[in-house]
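>>> no FASTA, just this:
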């Protein structure tokens, strides 16, 4: 990831690079200790929210906040317990009808909401679920999301 950031003219560009940056977030409701997962049809699994930077975007936290708001309908998202980067991981992405297989250098944050009932999926193919961290860990299985969830669990204690 360090080499990508230092050498690529636009490390966020999804069209030019087989490995490019994305930003994501695990949304939490601290009073209940629940986390929000989104069904990702392309990956066929429950994951955190997030995605690609729009042209010209470079701030990973701003990208994670924008993507999370778009995908959850939550208007009150804030970094929690602070704005620190919580996990960086390279993820394999399957080929689709429009893109070849590639990798995401995903920068992950934790965002909190105080209005969990305001959640609204962006479309019918991307349902959202509030879960306890242990329920989310069961769904994540061996996926690298489990490490992000472990970090959230420690912060919620």
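Alright, I've got the coordinates. Treat the numbers as computed from the prediction; the structure is a model and nothing was measured. Numbers count the residues shown, from 1 in each chain.
>>> for the rest of this, base every contact and every neighbour count on C-alpha atoms.
Will do.
>>> tell me which element the residue minimising distance to the centre of the chain is part of?
Centroid check for the chain by Cα atoms, centre = their mean gives residue 24 as the closest residue, at 2.6 Å. Using DSSP states H and E, residue 24 falls within strand 19-29.
>>> want to compare, so here's the second one:
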């Protein structure tokens, strides 16, 4: 099965946000290359909010290019067999937590479609939650200016509404 086919199956099984889910499915139907960065109509991305439920906190990265506090995530790569693998890879790479991360069961937590600069136009982000072990040690990657744990209630003061909605959705699933 290709990454494209996996994404279609994941999205068809996702029952929340039906209108937005349908936008993603229409995009993938119209664009066989819609999983990857070169697709100028936009592309699917995979992200994961790293969460430490035992301490009531999330790990956010200060994105180097955007200068915003965000969850870990990014572009799908040719070696990614599934969306879940892509999200977990991104979480590991950007958090520096090399072992012990596991995705929260139940598939994606949210979808978030946001504009990006031309020529790509859109990111169609499929958002997961990655649970960190209590002893996890984070390390800043080349893609980050900073990496920091925030209490659930601190996120709204530093991040945009999309991250706040993701935190709320993850907390509801925990």
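That came through fine. Only a predicted model underlies this, so the values are computations on that prediction, with no experimental measurement involved.
>>> superposed, what's their TM-score?
TM-score for the superposed chains, counting by TM-score structural alignment, normalised by the length of the first structure: 0.86, backed by 150 aligned residues with a Cα RMSD of 1.9 Å.
>>> ok, back up a step: tell me roughly how far the strand holding residue 24 of the first structure lies from the second structure on average.
The superposed strand 19-29 of the first structure is, by mean Cα distance after the TM-score superposition for the first structure, a mean 0.4 Å from where its aligned residues fall in the second structure.
>>> so what secondary structure elements neighbour that strand?
With contacts taken as 3 or more Cα pairs under 8 Å, 6 or more residues apart in numbering; DSSP states H and E, strand 19-29 of the first structure sits against strand 34-40, strand 49-51, helix 60-72, strand 102-112.
>>> that one corresponds to what range in the second structure?
With TM-score structural alignment applied, strand 19-29 of the first structure matches the range 42-52 in the second structure.
>>> how distant is that stretch from the center of its chain?
1 Å (Cα atoms, centre = their mean, to the nearest Å).
>>> now swap in stretch 20-27 of the second structure and tell me
With Cα atoms, centre = their mean, you get 17 Å for stretch 20-27 of the second structure.
>>> so for it, what gets flagged as buried?
Neighbour counts over stretch 20-27 of the second structure (16 or more other Cα atoms under 10 Å) mark 21, 24-25, 27 as buried.
>>> do the same with stretch 139-157 of the first structure
For stretch 139-157 of the first structure, the neighbour count (16+ other Cα under 10 Å) marks 139-140, 145-146, 148-149, 152-153, 156 as buried.
>>> then stretch 52-67 of the first structure?
Buried residues in stretch 52-67 of the first structure (16+ other Cα under 10 Å): 52-53, 60-61, 63-67.
>>> any idea which of those residues is closest to residue 113 of the first structure?
The closest of those to residue 113 of the first structure turns out to be residue 65 (Cα to Cα; 11.5 Å).
>>> aligned to the closest one, what sits in the second structure?
Checking TM-score structural alignment: residue 65 of the first structure goes with residue 88.
>>> my guess is that match contacts residue 100. True?
No - using Cα atoms under 8 Å, residue 88 of the second structure is not in contact with residue 100, being 10.8 Å away.
>>> give me the number of residues near the aligned residue in the second structure for residue 89 of the first structure?
Under the alignment by TM-score structural alignment, residue 89 of the first structure pairs with residue 112 in the second structure. Residue 112 of the second structure: 17 surrounding residues under other Cα atoms under 10 Å.
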